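# A structural model of the following input is requested.
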Amino acid sequence: MNAPTLDKLRDYALLMRLDRPIGIWLLLWPTLWALWFAADGVPDLHVLAVFVLGTVLMRSAGCAINDFADREFDPHVARTQQRPVAAGRVTPAEAVRLFVVVSLVAFGLLTSLKNTLALALSVPAAVLAALYPFTKRWISMPQAVLGVAFSWGIPMAYAAVRHEIAWGEVLVLMAANLCWVVAYDTYYAMADRADDLKIGVKSSAILFGTRDRLLIAVLQALCLLLLGGLGIADGRGPLFFGGLLVAAVLALRQWQRTRSRDPAACFAAFLDNNRFGFAIFAGLALDHAGPWLASALGVVA
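This next block holds a predicted model:
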């Protein structure tokens, strides 16, 4: 393989943000919450593998179409001007083709589950992934569309595990995740607020104005309250609620860190939401594993 081809592959990897996996984690945590709730514990390993790999693929596809949509804006934002499309190393047509190819690979992976309902739900998932980047021109809070897109793995997880959707649980999980996504992506938008105002990109950070941190705190609190309510209804134990408590402490630290609204601090708070999502998943997984661990330890003793 010659050097130009290697360079092109490297640019494709950068276009898909494989060097910055934060987006993969933020998309994966709510999907894992849903899989564990739907399966009442560890899901089938085939289903788990498909959803983990599918999350990587769909986040990668979303980044490709995002950079196509933002090709006129990214060169004017300091943090994004070296992205492959903005810098001219990947053409807009190549970005679209990459989105289509990666999305089709994800769809092919999903077909291995032989689950018609999950396959049907994958179509709006792809539409939402393609639509979100363009909403920054149309609506004042595109983060809400991102929240729906990042929540669509939840009904898909229930469909894959149960072959039906328990809409009561699913809608609570989606609402909780929607609140969380808008909260952390507002931190992200706060880091770019000055540049976005100059180039005319809309965001929740601009919409919220001086109430940005207050509304982020409210949204994170709503997320945790909704998850707590679902945990009570589902009969979850202290380990699950301990995970929610850890997430609350992390949210408080993010809020304190961003008092100055310094862009670097806001971006750091955005990144810290990986630990927020992990804390919730760890509490849920440990809570489900608790009886098994107690039994195993009893046998060993």
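
# C-alpha only now, for contacts and for neighbours.
Will do.

# list the buried residues of stretch 162-178.
Neighbour-count burial for stretch 162-178 flags 165, 169-170, 172-178 (criterion: 16 or more other Cα atoms under 10 Å).

# what's the neighbour count on residue 6?
11 (other Cα atoms under 10 Å).

# how about the helices in the stretch 1-150 of the chain?
Taking DSSP state H, counting those that start in this stretch as the test, the helices found in the stretch 1-150 of the chain are 3-15, 22-39, 45-69, 92-111, 116-131, 143-151.

# angle of the shortest one against helix 116-131?
It refers to helix 143-151. Relative orientation of helix 143-151 versus helix 116-131 (axes from the mean of the first three to the mean of the last three Cα atoms, to 10 degrees): 150 degrees.

# one more to put side by side:
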Amino acid sequence: MAHVRSTNPPIASRAALYLDLIRWNRPAGWLLLLWPSLAALWIAADGFPGWHLLTVFTLGTILMRSAGCCINDVADREFDKHVKRTASRPVTSGALSAQEALAVGAVLALMAFGLVLTTNPPTILLSFLALAVAIAYPYAKRLVSMPQAVLGVAFSFGIPMAFAAVQGGQQWSFSAVGAAVPWHAWCLLAINLFWVLAYDTEYAMVDRDDDLKIGIQTSAITLGQWDVAAVMAFYAIYLVSWGWVTTRLGVPTLAWVGIGLGAAQAAWHFWLIKGRTREGCFKAFRLNHWVGFAVFAGTAIALERL
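Down below sits the predicted model:
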């Protein structure tokens, strides 16, 4: 009897597609999410927050960033066909169906939610708001001129969740969320938004020519000739404001060493993006997680030396 060849791709090939879908070989994305969340954990706990919360927020960040990639690729699959950098993504190229990508994203999001369930009610309630913002972001570029601001909220939501996880009680109400998340946590979220505006505008500068052709809106297009100046202003607002607020909260001035190292990297990024080349802008974006790491490390080391 002749053997019938299976039409299904080998398991190894499908696994490779899933890993490509969630950008497993590009950890910069989840690192950009991780460092502000960990900095907030240390601030909320006045030092090391414990292995449980460190594990929850680290693994949860990786899982939710991966789930976000699935949602984003499905939402943008028609746009991505016309962008050089994204045309070969699994959903865009047809290697994976939209339904399969969403199923992968749902599984990852449920795994992240399982981690959140080990915390407390205020954190769990905030996780629903975080998910709503994450789902809304891919569609923001169809509606607003600077969708990077929406991404900024999504990528900064780990900050109030960190405060809720450390300081929250066991009550199931949004008033309990208000009690667990002080005003300065929301202030740090707003400040972190400027860092997201800086690095995601650099990212948008990579695709500006393609985005203009297909008619979507980005901060790079909206800012026009002021893009480089705006990116540097965003960095400055983020770094100075973060340092000022955390100092007011009692974080020792040693944390400014980390902020200074972040500022030095931002200055280097100016030289990378000032020519507006694809290569320079993309390199600046990919290396941004070191800015966040410097700020986190300075904060954590300063608090541990209290």
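
# work out the TM-score between the chains.
The TM-score (TM-score structural alignment, normalised by the length of the first structure) is 0.93; 289 aligned residues with a Cα RMSD of 1.3 Å.

# with adjacent residues omitted, what lies nearest to the residue mapped onto residue 187 of the first structure from the second structure?
Mapped onto the second structure by TM-score structural alignment, residue 187 of the first structure lines up with residue 202. Distances taken as Cα to Cα, 6 or more residues apart in numbering place residue 281 nearest to residue 202 of the second structure, at 5.3 Å, with adjacent residues excluded.

# if I pick that neighbour, what's in contact with it?
Residue 281 of the second structure sits next to 202-203, 205-206, 272-273 when contact means Cα atoms under 8 Å, 6 or more residues apart in numbering.

# could I get the residues you listed in a markdown table, plus columns for distance to residue 301 of the second structure and secondary structure?
Below are the contacts of residue 281 of the second structure laid out as a markdown table (distance: Cα to Cα, whole Å; DSSP: H, G, I helix; E, B strand; the rest coil):
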| residue | distance to residue 301 of the second structure | secondary structure |
| --- | --- | --- |
| 202 | 29 | helix |
| 203 | 30 | helix |
| 205 | 34 | helix |
| 206 | 35 | helix |
| 272 | 29 | helix |
| 273 | 31 | helix |
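
# now list the buried members of those residues.
In these, the ones that pass as buried (16+ other Cα under 10 Å) are 202-203, 205-206, 272-273.

# residue boundaries of the strands in the stretch 151-300 of the second structure?
Listed in chain order, the stretch 151-300 of the second structure contains no strands at all (DSSP state E, counting those that start in this stretch).

# how close does the aligned partner of residue 238 of the second structure in the first structure get to residue 44 of the first structure?
Aligned by TM-score structural alignment, residue 238 of the second structure pairs with residue 223 of the first structure. Residue 223 of the first structure is 27 Å from residue 44 of the first structure, where distance means Cα to Cα, to the nearest Å.

# and those two? Which one has more around it.
Neighbours were tallied for residue 223 of the first structure and for residue 44 using other Cα under 10 Å; the higher tally belongs to residue 223 (24 against 12).

# residues touching that one, list them.
Contacts of residue 223 of the first structure by Cα under 8 Å, 6+ apart are 175-180.

# same list, these, but as TSV with distance to residue 229 of the first structure please.
Formatted as TSV, those follow (distance: Cα to Cα, whole Å):
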residue	distance to residue 229 of the first structure
175	12
176	10
177	14
178	16
179	15
180	16
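
# the second structure: which residue goes with residue 274 of the first structure?
In the second structure, the residue matched to residue 274 of the first structure (TM-score structural alignment) is residue 289.

# and if you look at residue 285 of the first structure?
When the second structure is aligned by TM-score structural alignment, the residue opposite residue 285 of the first structure is residue 300.

# now swap in residue 237 of the first structure and tell me
Checking TM-score structural alignment: residue 237 of the first structure goes with residue 252.

# quick revisit: which of the buried residues of stretch 162-178 of the first structure fall in helices?
Counted as lying in helices by DSSP state H, out of those, are 169-170, 172-178.

# which residues touch the residue mapped onto residue 33 of the first structure from the second structure?
Counting by TM-score structural alignment, residue 33 of the first structure corresponds to residue 39 in the second structure. When contacts are counted by Cα under 8 Å, 6+ apart, residue 39 of the second structure touches 295-297, 299-300.

# just residue 173 of the first structure next, same as before
30, 34, 154, 226-227, 230.

# switch to 7 Å and redo it
residue 227 (Cα atoms under 7 Å, 6 or more residues apart in numbering).

# what lines up against it once you look at the second structure?
Under the alignment (TM-score structural alignment), residue 173 of the first structure maps onto residue 188 of the second structure.

# would you mind measuring from its match to residue 36 of the second structure?
Distance, residue 188 of the second structure to residue 36 of the second structure, by Cα to Cα: 9 Å.

# ok, now residue 84 of the second structure?
Residue 84 of the second structure is 31 Å from residue 36 of the second structure, by Cα to Cα.

# between these two, which is the more surrounded one?
residue 36 (24 against 11).

# show me what contacts the more buried one?
Residue 36 of the second structure neighbours (Cα under 7 Å, 6+ apart): 159, 292, 296.

# residue 27 of the second structure: which of the residues you listed is nearest?
For these, the minimum distance to residue 27 of the second structure (Cα to Cα) is 13.5 Å, reached by residue 292.

# find the nearest non-adjacent residue to that closest one, please.
Counting by Cα to Cα, 6+ apart, the residue nearest residue 292 of the second structure is residue 35, at 5.5 Å.

# the one you found and residue 296 touch, don't they?
Yes: under the criterion of Cα atoms under 7 Å, residue 35 of the second structure makes contact with residue 296 at 5.8 Å.

# against residue 136 of the first structure, how distant is the corresponding residue of the first structure for residue 222 of the second structure?
In the first structure, the residue paired with residue 222 of the second structure is residue 207, using TM-score structural alignment. For residue 207 of the first structure, the distance to residue 136 of the first structure equals 12 Å [Cα to Cα].
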